[in-house]
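here is my input; please provide its structure:
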Amino acid sequence: RIIDFAIAAIGHIRGGLAMASVVACMIFAAISGSSPATVAAIGTIVIAGMVRAGYSQAFATGVIANAGTLGILIPPSIVMLVYSAATEESASKMFMAGVIPGLMMGGLLMVAIFIVATIKKYPTQPFAGFRHLISSFFTALGGLMLIFLVLGSIYLGVASPTEAASVAAIYAFFVVVYGYRDMGPLKGIPWRKADETIGAASTRAVTQFFTAIARAPFDTEVRQVLANSVKVSAMLLFIIANAMIFAHVLTTEKIPHHIAEGITAMELSPWIFLVIVNILLLVAGNFMEPSAIILIMAPILLPIAKTLGIDPIHLGIIMVVNMEIGMLTPPVGLNLFVASGITGRSMGWVIKACLPWLALLLVFLLLITYIPQISLWLPETMSPYNR
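Sure thing, here's the model as predicted:
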């Protein structure tokens, strides 16, 4: 539904199908918070579709693998939550700081796609008309509202990230089971049967609402989703718990303090320090999973950054962008493995397909590193930041 809406909106532009895929990745990123999940969910559908439409498979794979990295930059983000837990910084501030960089990266990708598509004369999709655009928007509205429900409640100070996530989970349950009816006891049952009056359909819908609530816990698909959710939640619980323990041990032993004193004695400028941070994180991203890097490096780097006058939220976004690049660098780049599985191609082929887009990410990293207001303008402007 999200992909259909994105294609209806910009599919008629040169390279529009690829741009629509980026938009779909951005929207899904704001729902899932996971980079590999974004590549898997969107790539499974659109890579084959782009190839059928006349795009090269390498182009399609590179676009989706790179756009999928937005899963950890556009809030809500799992990696941002891990950083917040490891440094005791506000998750709400991190989420706000990720909005403009996420939109900016998506925009840069679409500009690059338009340029390449124009040079290679990739096809455009016929504009389906405003009626289809509006129809596809309302069809996707159930999923889109999830984004506004989570981020809106956090940014307006109505709910904490934990409270917003709880409400979003309940909302998603009703949308999927009762609204879209993609799973659960009402799967395949239409809202209105043929020759049924609106009154009869409304009465039946009310009855089905309570039926769905009562029978959903016993449905196989619903139980499977709940089981998977518990597994992911348990994993994150242990990651965050260990992050807090690790940070506490480092603080107790004054390890960050001693390292900060040593680096301060070297009289490094903030500019040079950030160069070192980026090199360190880019190298670590080749061999370690993002959450592990954040857990180990954030408590050590943060005190040094504070000493040099670098905003902790700005440092957090720099680390997240570095983790994005790590998703595309061998040997443990998770997006590479997902893209390889989708296309059936070798890792070497996928890496080659991603290299041109990886260069764009490196340019974006420089912008984020040395123009801090890209990250800090929104959280400094929003009132919850100043409370």
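
switch to C-alpha atoms for all contacts and neighbour counts from now on
Fine.

show me how far the strand or helix carrying residue 132 is from its chain's centre.
Using DSSP states H and E, residue 132 falls within helix 130-155. With CA atoms, centre = their mean, to the nearest Å as the basis, helix 130-155 stands 16 Å off its chain's centre.

to check against the first, give me the structure of this:
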Amino acid sequence: MATILLFVTFIACLIVGVPVAVTLGLSSFVYMVLSGIPIVAIPQKMYAGMDVFVLLCIPGFILAGNLMNGGGITERIIRFASALVGWIRGGLGLTNIAGSMLFAGISGTAVADAASIGSVMIPGMKRAGYSGAFAAALTAAASTVGPIIPPSVPMIIVGSLTGVSVGRMFMAGAIPGLLLGIGLMVTCYVMARRNNFPREPWRGARELWSAFLDAFWALLMTALIIGGLLSGLVTPTETAIVACLYAIVVGLFIYRGLTLSSIVTIIIDSSVSAAGILVLVGFANVFGWILAAEQIPQAISSAVLAITDNQILIILMINLLLLIVGMFMETIAALIILFPPLLAVATASGIDPIHFATFAVLNLMIGLTTPPVGVCLFLCANIARVPLSKVVVAIVPFLLTNLFVLALVSYIPFLSTWLPNAVFGH
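This next block holds a predicted model:
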């Protein structure tokens, strides 16, 4: 009875729009009261869930991204991306995607990417003759690259939930992230040719070199993050802290876009963002502890395997489930709730945990650009000041591209396992 009411409370709260963190805590509270478990277990399990060293990556990378963005990084990255690909047909669209790929190595979150790149690129694309709906759709689709190319906040969450190496997770996302970016660029170019979108004039090698030098310190931060992980000299958590220090030095003394007062504001804003995620992790640990005690993951795994043990069909079923969930639930919440039981299903059918985690994260990133709860879709539509319905129509070609890349990553494990195995060994 307690288990039934656990899920009834959980589903009812989600339906009426209660925040996911509160939903997890309330449903866990109901279960413990009915089961006679002391309520003191809730703060104990919450603290145990948050007291994980690798979770320090989350406030670290959020702060580093906000510091670099506040220091003037976005405009410099966009200038370099424009000099690199802006002269091709549909160049501003390609610049948008390239900027997201470069910015991905700093922010680690799709929403930060969409807000930063979108606030500059969407108005610029509209002035150049692109429709607002196309500009918003392209920006939203490109923002999904952010949490795939390292660093990645969702992959940090996955590592904390399962004990899978965060360093391996970061490396696993590199090739799929590049494939996603290249796929979006090809789609953008084809649409640009078909619709005769404008292109920027070639400004010469001098402008390319000047733009590179202007963006050098921003690009070096990406190299610092990835190089530190590849070398093994620092852990992902230590990399995040080094990135914060680097961002402060560059923002204060090189780009000079930061002031001491703005740093204080950025630290407060970053702390609020990180706290929201960590509270969600804490309540999810309580909920996960209950599920483990009731052996729910094992029951789900046994039920799926009773239907089929065909790995191809299991991957398809998992993808369909995550695509549907991603349409209605926020990414991190969906990962926290669904990842452990689905991982049990995946490992029981012989799927590599790193491979599974990569396509699961990619799957839920696609959910950020699908209605009715596509956060990046809403954000970009607001920036472009166009109705959401028009953006939904415009994003269809990019969604199809993302789904094609998802299929490749899901059914070709080599794409996500080769680089971590090459760097860290089998």
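
follow-up on the earlier one: in the second structure, what range does the helix holding residue 132 of the first structure match?
Matched against the second structure by TM-score structural alignment, helix 130-155 of the first structure falls on residues 205-230.

do the same with stretch 328-340 of the first structure
Against the second structure, stretch 328-340 of the first structure falls on residues 369-381 (TM-score structural alignment).

who touches that stretch?
Defining contact as CA atoms under 8 Å, 6 or more residues apart in numbering, one finds that stretch 369-381 of the second structure is touched by 110-111, 114-115, 118, 133, 136-137, 139-141, 143, 326-330, 367-368, 387-388, 391-392, 399.

again, only this time at 7 Å
With contact meaning CA atoms under 7 Å, 6 or more residues apart in numbering, stretch 369-381 of the second structure is reached by 111, 114, 118, 136, 139-141, 327-329, 367-368, 387-388, 391.

could you do stretch 329-347 of the second structure as well?
By CA under 7 Å, 6+ apart, the list of residues contacting stretch 329-347 of the second structure from outside reads 20, 154, 284, 297, 298, 300, 301, 353, 356, 364, 365, 373.

list the buried residues in that stretch.
Of the residues in stretch 329-347 of the second structure, 329-346 count as buried by neighbour count, 16 or more other CA atoms under 10 Å.

what distance separates the start and the end of the match of stretch 328-340 of the first structure?
Start-to-end span of stretch 369-381 of the second structure (CA to CA, to the nearest Å) is 11 Å.

circling back to that earlier point, got the buried residues for the match of helix 130-155 of the first structure?
Result for stretch 205-230 of the second structure [16+ other CA under 10 Å]: buried residues 207-208, 211-212, 214-215, 217-219, 221-222, 224-226, 228-230.

again, but for stretch 165-176 of the first structure
For stretch 165-176 of the first structure, by 16+ other CA under 10 Å, it's 165, 168, 171, 172, 173, 174, 175, 176.

now the two most distant members of the residues you listed.
Using CA to CA, the two most remote members of those are 165 and 176, lying 16.2 Å apart.

identify the residue of the second structure aligned to residue 92 of the first structure.
Matched by TM-score structural alignment, residue 92 of the first structure corresponds to residue 167 in the second structure.

which of the contacts of stretch 329-347 of the second structure sit farthest apart?
298 and 373 (29.8 Å).

have a look at how far, on average, stretch 185-192 of the second structure is from the first structure.
Taking mean CA distance after the TM-score superposition for the first structure, the mean distance separating stretch 185-192 of the second structure from the aligned residues in the first structure is 1.3 Å.

that stretch aligns to what range in the first structure?
Under TM-score structural alignment, stretch 185-192 of the second structure corresponds to residues 110-117 of the first structure.

same deal with stretch 57-64 of the second structure?
Per TM-score structural alignment, stretch 57-64 of the second structure has no counterpart in the first structure.

residues contacting that stretch, please?
Against stretch 57-64 of the second structure from outside (CA under 7 Å, 6+ apart): 107-108, 153, 236-237, 240-241, 243-244, 247, 267, 270-271, 274.

pick out the residue nearest the middle of the second structure.
Taking CA atoms, centre = their mean, the centroid of the second structure lies closest to residue 147, which sits 2.8 Å from it.

so how far is residue 371 of the second structure from residue 390 of the second structure?
As defined by CA to CA, residue 390 of the second structure lies at a distance of 12 Å from residue 371 of the second structure.

for the host helix or strand of residue 22 of the second structure, which positions count as buried?
For residue 22 of the second structure, the element it lies in under DSSP H and E is helix 20-35. If you call a residue buried by 16+ other CA under 10 Å, then helix 20-35 of the second structure has these buried ones: 20-32.

any buried residues in stretch 108-118 of the first structure, and which?
Buried-residue list, stretch 108-118 of the first structure, by 16+ other CA under 10 Å: 109, 110, 112, 113, 114, 117.

do stretch 112-130 of the second structure as well
Quick answer for stretch 112-130 of the second structure (16+ other CA under 10 Å): 112-123, 125-126, 130.

from the residues you listed, pick the one nearest residue 48 of the second structure.
residue 112 (28.4 Å).

ok, and the aligned partner of residue 232 of the first structure in the second structure, which helix or strand is that part of?
The equivalent of residue 232 of the first structure in the second structure is residue 273 (alignment by TM-score structural alignment). In the assignment (DSSP H and E), residue 273 of the second structure maps to helix 260-293.
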